[in-house]
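Undergrad: okay, sequence plus prediction incoming.
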Amino acid sequence: MTDNEEEQIYSIALTMVPGIGHIGAKRLVEGMKSATDVFRYRKELSERIPGVNERISAALDCPSLIARAEQELGFLQKNRIQCLTYYDEAYPSRLRECEDAPVVLFFKGNADLNALHILNMVGTRHATDYGTQLCTTFLRDLKALCPDVLVISGLAYGIDINAHRSALDNGLATVGVLAHGLDRIYPSLHRKTAVDMLDRGGLLTEFLVGTTPDKHNFVSRNRIVAGM
């Protein structure tokens, strides 16, 4: 196992430790400089990072989480999905500045998540004809002014999917941030567009395989869209 794979496994495992959360996980990784060292030196965390108690150290001592993370990494490698850990060069640098940035992301596609110009285009799921037309004309005009812009949205009904489709129609790269794992596409009606995006953009998520698109996941997803 390479050092990079080890960091990926421990980063994935850290997201599953109960009672830590996004902010806590980020704080641990920043404090120890790697997820690997968070687990390796778990008994010393309270000495190295102010405010970390023994309960957290005890929660990290869970071999089943590591086994589950190894299984996840196997799926990612089999399906050629990138596993972007917190300090990975390809991890979105703007997102890293957010207090609740995820410590690991999963990405399938070919977009540069650190593109110089990134636009988030989101809106109602009940888009009007005017709204969908605006997506088309806005991105058409933007292509002429800024041909290298990366368009980010959430693959949802309404404005989101129209933003993705208009970006593709105008030759712009576009990335969909998902509220579930990369073993599915939701809504399924958008599967063809999602597949097209893999060739010019991609799909990004913080969620593990098997995660369903539950309501609270969309709130979590939205912070990534904004943080990009």
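TA: Alright, I've got the coordinates.
Undergrad: every contact and neighbour count from this point should use C-alpha atoms.
TA: Fine.
Undergrad: ok but residue 107 is inside a strand, no?
TA: Yes. Under DSSP: H, G, I helix; E, B strand; the rest coil, residue 107 sits within a strand.
Undergrad: what about the residue nearest to it when sequence neighbours are not counted, which SS state?
TA: Residue nearest to residue 107 in three dimensions, not counting chain neighbours: residue 204, with 4.5 Å by CA to CA, 6 or more residues apart in numbering. Following three-state DSSP, residue 204 is assigned to strand.
Undergrad: structure B:
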Amino acid sequence: MSLIYKIALSMIQNVGHVTAKHLLTHFITPEAVFKADKKALMQVPGVGLITAEHILGKNALLKAKEQLKFIEKYQVKVLFYTDDDYPSRLRNCDDAPILLYYRGTANLNHPRIISIVGTRMATSYGKMLCKQLAEVLAPYDVLIVSGLAYGIDICAHQESLAQGIPTVGVLAHGLDRMYPQVHGPAAQKMVLNGGLLTEFPPYTNPDKENFPKRNRIIAGISDVTIVVEAASKGGALITADLANSYHRDVYAFPGRTTDIYSEGCNFLIKTNRAGLISHAKDLPYFLGWEEYKAVVPTELPADLSDIEVQILKVLKVSEMELDALTHQIGLPQSKLLLHLLTLEIEGLLTSLPGKRYRLN
């Protein structure tokens, strides 16, 4: 019986998630909300006469009863805001939904959750990066989250499935349907190794206004959001901004200045809204999962100078600041910088903030 009250609390007309949480704080349980009188209800912040009458009118309970039939038939998990299995990272966000609908096997409180987002017009570059991410992250016991949309989203899900990584799709509609329909086969596999998650009750259409709401769950449920490819406007940038507002890490892959679907990534990096990652293997190091272990390639370009080979050997031990590297190599800084630039162009090292350098 308590489940129907939980569902009903999320379905009261004119009551958003903030007011629903005020009601819950005041009355402790959803059931107590619906058994309160008008006077008691109107003492809650955000609840006026009309809202109190909506609660007392029982329409929300009737709607919840209809939802319950679908939930029981398809074994949908209902995750209420105060439940232990509600995503704890998301609960810490002020605009977290009071209730979620979930089909799947993945632990939504997994120790390591990464969101991967990007354009619906993924290029071969973006698809390659999704594959790279899945291959690099597979040994680290992660859960990968995305939005099951065209482009980068579905690519992230499919590459995760290929690597045996559990992956969750956050939907902008009810669990009774799939949008886009072509992603149905992937969604079925995800239910078995990952899941499908939504705040929208069954029979909800994928309306345009639902997608920004969906994006806040993608950002809020994760430790870090990775933007693979993004144009100057779009859902990926919204998700990145939301992740920043939740004080979560955001990283982006850079692209050429002429690439339309890297404009958003380059903008995020340029405005310090995202950290730059040049390769997926940067992530475990940046996220503190392991100490960075540099490896000097066995086959170096034949045209490297003796100084450049020496630089690589020094950096193999550990990353180093420019001043310390200058002392180790024994060259004037102006000349050393030319060699460092050559090695960076060759893709053998990376310059870090604070004039630090490390091997790729």
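TA: Received the coordinates, thanks. Note that the structure is predicted; figures quoted are calculated from it, not measured.
Undergrad: which residues in the second structure does stretch 74-84 of the first structure align to?
TA: Aligned using TM-score structural alignment, stretch 74-84 of the first structure spans residues 69-79 in the second structure.
Undergrad: and that stretch, how far apart are its ends?
TA: 16 Å (CA to CA, to the nearest Å).
Undergrad: list the contacts of that stretch.
TA: For stretch 69-79 of the second structure, contacts defined as CA atoms under 8 Å, 6 or more residues apart in numbering pick out 85-86, 99-103, 202.
Undergrad: list just the nearest of the residues you listed to residue 12 of the second structure.
TA: residue 99 (12.5 Å; CA to CA).
Undergrad: so what's residue 226 of the first structure up against?
TA: residue 120.
Undergrad: per the alignment, it corresponds to what in the second structure?
TA: Match for residue 226 of the first structure (TM-score structural alignment): residue 219.
Undergrad: quick one: secondary structure of the most centrally placed residue in the second structure?
TA: Nearest to the mean C-alpha position of the second structure, by CA atoms, centre = their mean, lies residue 115 at 2.5 Å. Secondary structure assignment for residue 115 of the second structure (three-state DSSP): strand.
Undergrad: mind checking how far the match of stretch 74-84 of the first structure is from the chain centre?
TA: 25 Å (CA atoms, centre = their mean, to the nearest Å).
Undergrad: what does stretch 33-49 of the second structure give?
TA: Remark: stretch 33-49 of the second structure is offset 36 Å from the chain centroid, using CA atoms, centre = their mean.
Undergrad: quote the end-to-end distance of that stretch.
TA: Start-to-end span of stretch 33-49 of the second structure (CA to CA) is 15 Å.
Undergrad: ok so, going back, secondary structure element holding the match of residue 226 of the first structure?
TA: Here residue 219 of the second structure, judged by DSSP states H and E, is contained in helix 210-220.
Undergrad: could you report the neighbour count for residue 220 of the first structure?
TA: Look at residue 220 of the first structure: counted by other CA atoms under 10 Å, it has 17 neighbours.
Undergrad: please read the previous query as pertaining to residue 139 of the first structure.
TA: Neighbour tally, residue 139 of the first structure, other CA under 10 Å: 25.
Undergrad: with residue 148 of the first structure instead?
TA: Neighbours around residue 148 of the first structure, by other CA under 10 Å: 16.
Undergrad: just residue 55 of the first structure next, same as before
TA: 10.
Undergrad: ok, now residue 75 of the first structure?
TA: 16.
Undergrad: could you measure it against residue 105 of the first structure, distance?
TA: 14 Å.
Undergrad: next: residue 207 of the first structure.
TA: 8 Å.
Undergrad: residues touching residue 340 of the second structure, list them.
TA: Residue 340 of the second structure sits next to 308, 349 when contact means CA under 8 Å, 6+ apart.
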